[in-house]
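1. I need the structure of the sequence given here:
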Amino acid sequence: MRKLIRGGTVVTASETYQADVLIEADKVVAIGEQLEASGAEVIDAGGCYVFPGGIDPHTHLDMPFGGTVTADDFASGTRAAAFGGTTSIIDFCLSNKGQSLREAIAIWHEKARGKAVIDYGFHLMIAEANDQVLEELAHVVAEEGIVSLKVFMAYKNVLQADDETLFKTLVRARELGALVQVHAENGDVIDYLTKRALAEGKTDPIYHALTRPPEAEGEATGRAAALTALADSQLYVVHVSCAQAVRQIAEAREKGWQVYGETCPQYLVLDISYLEQPDFAGAKYVWSPPLREKWHQDVLWNALCNGILQTVGSDQCSFNFKGQKELGRGDFTKIPNGGPLIEDRFGVVYSEGVHKGRISLNQFVDVIATKAAKLFGMFPRKGTIAVGSDADLVIFDPGATRILSAATHHMNVDYNPFEGMKVHGQVVSVLLRGEFVIRDKQFVGRPGFGQFIRRTPFRRP
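-> Now for the predicted structure:
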């Protein structure tokens, strides 16, 4: 059925204007004033912004970690994402040494099959870079449509890869047109600091942050950038949390290196003091990299505003406080790392960014959707509002206010890290490929409607 979104203000990464948007099947087919509504369902967007659907480039759904599994799977996680204005995610597919890449990918397809209510793609973790893996990557990129590869520089003896693995992955990525991502923290230094803290009886959640200092993130970011330049390749630094890492990315970009960066809403509005909450409540805020001192927030906002950082991902990785985070009582290293963030990414960045004047409306769209679509091979199908693009649209009321809370969120977890925060603006309706997933703030989607996104290889701007 044709749909006509009438009377809204269309916002893309480059333009803001009053227009109607006509949808046929799953595509936008016309944009203009007073479009003919014959045979179309008319949707009133008066007083609202019409945004392209958000793209969350960093999620962990149904993921094993630290002897447990994330509380949100592809059903609950994508449903919560839709409530928050996100219509596409890219989730991380883990692999193990000795495992074929295709086997790892098949496991993640099974996790999502029949559950996702919005569209999704995968990043692929590279645990080792032997001849078999490097050869198999050609199939992964060309046939699977997975064009982004993740290398961990932290979590020693669990996920961490060595510099040889990172460098070989960068070289192969240059050949195939893949974008290499790094979790940039110096895992060897963190391992030493962690063992020393435990030996000294320092076991509370705050020591998770104190043993992962910003210098360790900055060093790893700079090292990864230098290896990228040496390989003449391309790099995307995930969840940038501090000034030290921003500085390394800025210097790399000034030299013309293909280095990009992502931050997350938690680093933009929360700080290290949250880990000091009494009665072990600080465990709710344990993720990696950790929260930093408050002054880093201005650095991150400025980096988004001036283009040093390109995207905002959620790093969704939810664990319940009761029964999961509590596994680390008496030993902060056993607290499952991660938080429930997929639903509030869009709203927090709008409220704290646009409403408070830190970024413009167009910059908001760019960091919440468009840049991710471009970097990860989905543009212009996704990430913008244009004739021929997927009809992934968000109708957003900028005049509404609401309070974020675990009592009202849709994630399958017993706390909200932004509990009690007042935000300006609210998602009213969300369409995915022309079909309502959220309508008038009510879920009307269906599990399995979300499609796997086969993405195109990385192209240097």
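2. alpha carbons only for contacts and neighbour counts from here, please
-> OK.
3. which residues in the stretch 101-250 of the chain form strands?
-> Assigned by DSSP state E, counting those that start in this stretch, the strands in the stretch 101-250 of the chain fall at 119-125, 148-152, 179-183, 234-237.
4. which stretches in the stretch 351-461 of the chain count as helices?
-> Counting by DSSP state H, counting those that start in this stretch, the stretch 351-461 of the chain has helices at residues 361-365, 371-375.
5. and for the stretch 101-250 of the chain?
-> 101-112, 131-142, 163-176, 187-199, 206-210, 214-231, 243-254.
6. other SSEs contacting the second one?
-> When you say that, I think you mean helix 131-142. helix 101-112, helix 163-176 (3 or more Cα pairs under 8 Å, 6 or more residues apart in numbering; DSSP states H and E).
7. pull out the buried positions in the longest one.
-> For helix 163-176, the buried set under the neighbour-count rule, 16 or more other Cα atoms under 10 Å, comprises Thr165, Leu166, Phe167, Lys168, Thr169, Leu170, Val171, Arg172, Ala173, Arg174, Leu176.
8. out of the strands of the stretch 101-250 of the chain, which comes closest to Lys422?
-> The closest of these to Lys422 is strand 119-125. By Cα to Cα, the value is 29.0 Å.
9. quick one, the closest one and strand 148-152 angle?
-> Angle between the axes of strand 119-125 and strand 148-152 is 50 degrees (criterion: axes from the mean of the first three to the mean of the last three Cα atoms, to 10 degrees).
10. coming back round to it: for Ile55, which of the helices and strands packed on helix 131-142 is the nearest?
-> Closest among the helices and strands packed on helix 131-142, once you apply Cα to Cα, is helix 101-112, at 17.0 Å.
11. any residues touching the closest one, and which ones?
-> Helix 101-112 has contacts (Cα atoms under 8 Å, 6 or more residues apart in numbering) with 62, 73-75, 93-96, 124, 133, 136-137, 140.
12. re the thing from before, as a markdown table, the strands of the stretch 101-250 of the chain with mean neighbour count and distance to Val427 would be great.
-> Output for these, formatted as a markdown table (neighbours: other Cα atoms under 10 Å; distance: least, Cα to Cα, whole Å):
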| stretch | mean neighbour count | distance to Val427 |
| --- | --- | --- |
| strand 119-125 | 24 | 18 |
| strand 148-152 | 25 | 29 |
| strand 179-183 | 26 | 30 |
| strand 234-237 | 25 | 29 |
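13. what's the closest of those strands to Pro289?
-> The closest of these to Pro289 is strand 179-183. By Cα to Cα, the value is 8.6 Å.
14. before we compare anything, build this one as well:
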Amino acid sequence: MRDFGFGFRKLRGQRIRTEWLCKRRCGCYNLDRTCALPSNSRSQLLNEPRIMERFAGLLMFPLFFVIVACFLVVSACSLGGDELICTVESQGLECSSQQTNKLLIQGGIVVNADFQQQADVYIEHGIIKLVAPNLKAVDGVRVIDATGKFVMPGGIDPHTHLAMPFMGQETCDDYFSGQAAALAGGTTMHIDFALPVDGNLAAGYQAWMKKAEESCMDYGFHMAISKWNDDVAKDMDWLVKEKGINSFKFFMAYKGSLMVSDEEIIQGFKKCKELGAVPQVHAENGDAVEEGQNRMIQLGITGPEGHSLSRPSMLEGEATGRAIRLAKFVNTPLYVVHVMSIDALDEISRARHSGQRVIGEPVASGLALDDSKTWDPDFKIAAQYIMSPPLRPAGHKEALQAALSSGILQLVATDHAPFNSTQKALGKHDFRVIPNGVNGIEERMHIVWDTMVNSGKISPMDYVRVTSAACAKIFNIYPRKGAVLPGSDADIIILNPNATTTISAKTHHSRIDTNVYEGWIMKGNIEVTVSQGNVVWEKGTLNVHRGKGRYVYMKPFSYLFDGLDKLDATYLTSLRAPVHRAA
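-> Model prediction:
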């Protein structure tokens, strides 16, 4: 049979490679490993190629017609060294042969959160099989040279809002466009916030699963709590025990829509503790924010600057401290999302130094930007920087960077909630109507590298911790995610520390028509992204497919809950009550 240029090779007289059969029998996958089969099995093995040759000859003519059919429907098929690779995208024909996916990344510095080493990484069928020096490739294995570059776990963004209805609009990135942008920027998994539908958590979960059908990378969900009743408690049980959600978010802001009361927060925290789910808070004093907004309008301040002025950092600090104290009262861990100010940071630092389990999550925009652009005379420019909590004056971002480098803050997210210029323009005469949110899902990994690593504030290992590993541990998916280790998912980036990256709305992959980092030139470039073992970003080219994403179940009771029962017992002992009194 002639080679058609798609990798079909001559079958008649071709022996099936002995090492392939060895792999099938004994499980060897090391490229130069000696077979461990006993002698009688090896003898039988040596005869198998001839059997396979005869069998291949019998099947040659029907196989020829199958191959021609695949070719005619514009498929991409090849007979690789060990199995048929066939991807058919037309209707009416299905090719069921398993796709080979073998990749060897050579010569790089493999970096995990707790160690780094000069090593190669061998990937097979979406899983990391080996991490060791001096691995050699055989036929059928693609090799990527990473000499002089860092090989790291793909990023995990713990805070995104894709296709989210909010303030009468919907974020302009859906699951496909938002995830494609993420992959181009080195993020290989994200955890999106699902919102209840008419207060119903189960309906919210189903709605977000429907949105995610177009996904092209792995994802998980947090669930927001917008009210409290017995039905909400039952839905939380169902989501944790059957649907793999292990975190719930409580809004202390957005009065009249998502905001919950302290009483509802306490009941929700208690339920989270019972289920082993992490409670999260958006910490702003919603009542005071509403008063601040009304004050600005009365003063005639209707532009974007009114947004920041109506939500001063003291309101973020107050709500953060209140949430921390309520979590301590219930004796549950607490996760504070998008920490934007020194005020909130001080509350978290104080709690952590006292031994309380509080996680602080800054976002890329808060680490890299201040609020100066919100005073720009061009409304379009000013409005694109509106988010909640708002960007803060100079000095806050430097404090957040220092807290991230010292471990007071644990991981970096984005709060990616993009709205385009037309959507933002709805609030041209009233800042209260400007949809809140900025981009970041594609830029985060580069922002953190340039701001934190290139500046000398953290090491490459710390970079892995704050962009990937810490998130994986908090949400109980480590080491499947967040590590370059044998058995981990093959979600990997190759970062060139000597190259540069330029950010622009003209070249980014998000659907938003602006970029809050427009024109930034940063040191460090993610040259390759590997997702599920597939090279999806390389040399500036994105190769992703709708529906390829997988929902990641996240089990409850992560390390944050270790020993809480002992703390409860200590508390009960400390009460010295009830006191038994004479009748």
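15. tell me the one among the buried residues of helix 163-176 of the first structure nearest to Phe280 of the first structure.
-> Out of the buried residues of helix 163-176 of the first structure, the member with the shortest distance to Phe280 of the first structure (by Cα to Cα) is Leu166, at 36.3 Å.
16. give me the nearest residue to the alignment partner in the second structure of that closest one, chain neighbours excluded.
-> Counting by TM-score structural alignment, Leu166 of the first structure corresponds to Ile265 in the second structure. Nearest residue to Ile265 of the second structure in three dimensions, chain neighbours excluded: Phe250, at 6.8 Å (Cα to Cα, 6 or more residues apart in numbering).
17. and the one you found, what pairs with it in the first structure?
-> Aligned against the first structure - with TM-score structural alignment as the criterion - Phe250 of the second structure pairs with Val151.
18. which residue numbers in the second structure go with stretch 21-34 of the first structure?
-> Under TM-score structural alignment, the match for stretch 21-34 of the first structure is residues 121-134.
19. how close does the counterpart of Glu110 of the first structure in the second structure get to Trp375 of the second structure?
-> Glu110 of the first structure maps onto Lys210 of the second structure when the alignment is built from TM-score structural alignment. Distance from Lys210 of the second structure to Trp375 of the second structure, counting by Cα to Cα, to the nearest Å: 39 Å.
20. the two - which one has more neighbours?
-> Set Lys210 of the second structure next to Trp375 and count neighbours by other Cα atoms under 10 Å: Trp375 wins out with 16 against 10.
21. quick one: map that one onto the first structure.
-> With TM-score structural alignment as the criterion, Trp375 of the second structure matches Glu276.
22. then Thr500 of the second structure?
-> Using TM-score structural alignment, Thr500 of the second structure sits opposite Thr401 in the first structure.
23. show me the residues around its match that make contact.
-> Lys422, Val423, His424, Gly425, Gln426 are the contacts of Thr401 of the first structure under Cα under 8 Å, 6+ apart.
24. my guess is the second one meets Val349, correct?
-> No - counting by Cα atoms under 8 Å, Val423 of the first structure does not reach Val349; the two are 9.5 Å apart.
25. comparing these two, which residue is more hemmed in?
-> Legend: neighbour count by other Cα under 10 Å for Val423 of the first structure and Val349, higher for Val349 (25 against 19).
26. measure the more buried one to Ser405 of the first structure for me?
-> Val349 of the first structure is 16 Å from Ser405 of the first structure, by Cα to Cα.
27. just Asp298 of the first structure next, same as before
-> Distance from Asp298 of the first structure to Ser405 of the first structure, by Cα to Cα: 25 Å.
28. Asp91 of the first structure now?
-> In terms of Cα to Cα, Asp91 of the first structure sits 25 Å off from Ser405 of the first structure.
29. of those two, which one has the most company?
-> In this view Asp91 of the first structure and Ser405 are compared by other Cα under 10 Å, and Asp91 has more residues nearby, 24 against 17.
30. using the three-state scheme, assign the corresponding residue of the second structure for the more buried one.
-> Applying TM-score structural alignment, one finds that Asp91 of the first structure aligns to Asp192 in the second structure. Three-state assignment for Asp192 of the second structure (DSSP: H, G, I helix; E, B strand; the rest coil): strand.
31. Asp192 of the second structure contacts Ala224, doesn't it?
-> No - counting by Cα under 8 Å, Asp192 of the second structure does not reach Ala224; the two are 10.4 Å apart.
32. my reading is that Cys172 of the second structure lies in a helix. Confirm?
-> No - membership of Cys172 of the second structure in a helix is not supported by three-state DSSP, which gives coil.
33. quick one: residues contacting it.
-> Leu162, Ala163, Pro418, Phe419, Asn420, Arg511, Ile512.
34. kindly recompute the last result at 10 Å.
-> Going by Cα atoms under 10 Å, 6 or more residues apart in numbering, Cys172 of the second structure touches 161-165, 178, 417-420, 423, 510-513.
35. now list the buried members of those residues.
-> 161-164, 178, 417-420, 423, 510-513.
36. now Ile204 of the second structure: how far from Asp218 of the second structure?
-> Heads up, residue 204 of the second structure is Gly, not Ile. Counting by Cα to Cα, the gap from Gly204 of the second structure to Asp218 of the second structure is 19 Å.
37. and for Val466 of the second structure?
-> 19 Å.
38. and Gly540 of the second structure, by the same measure?
-> 21 Å.
39. with Ile474 of the second structure instead?
-> Applying Cα to Cα to Ile474 of the second structure and Asp218 of the second structure gives a distance of 17 Å.
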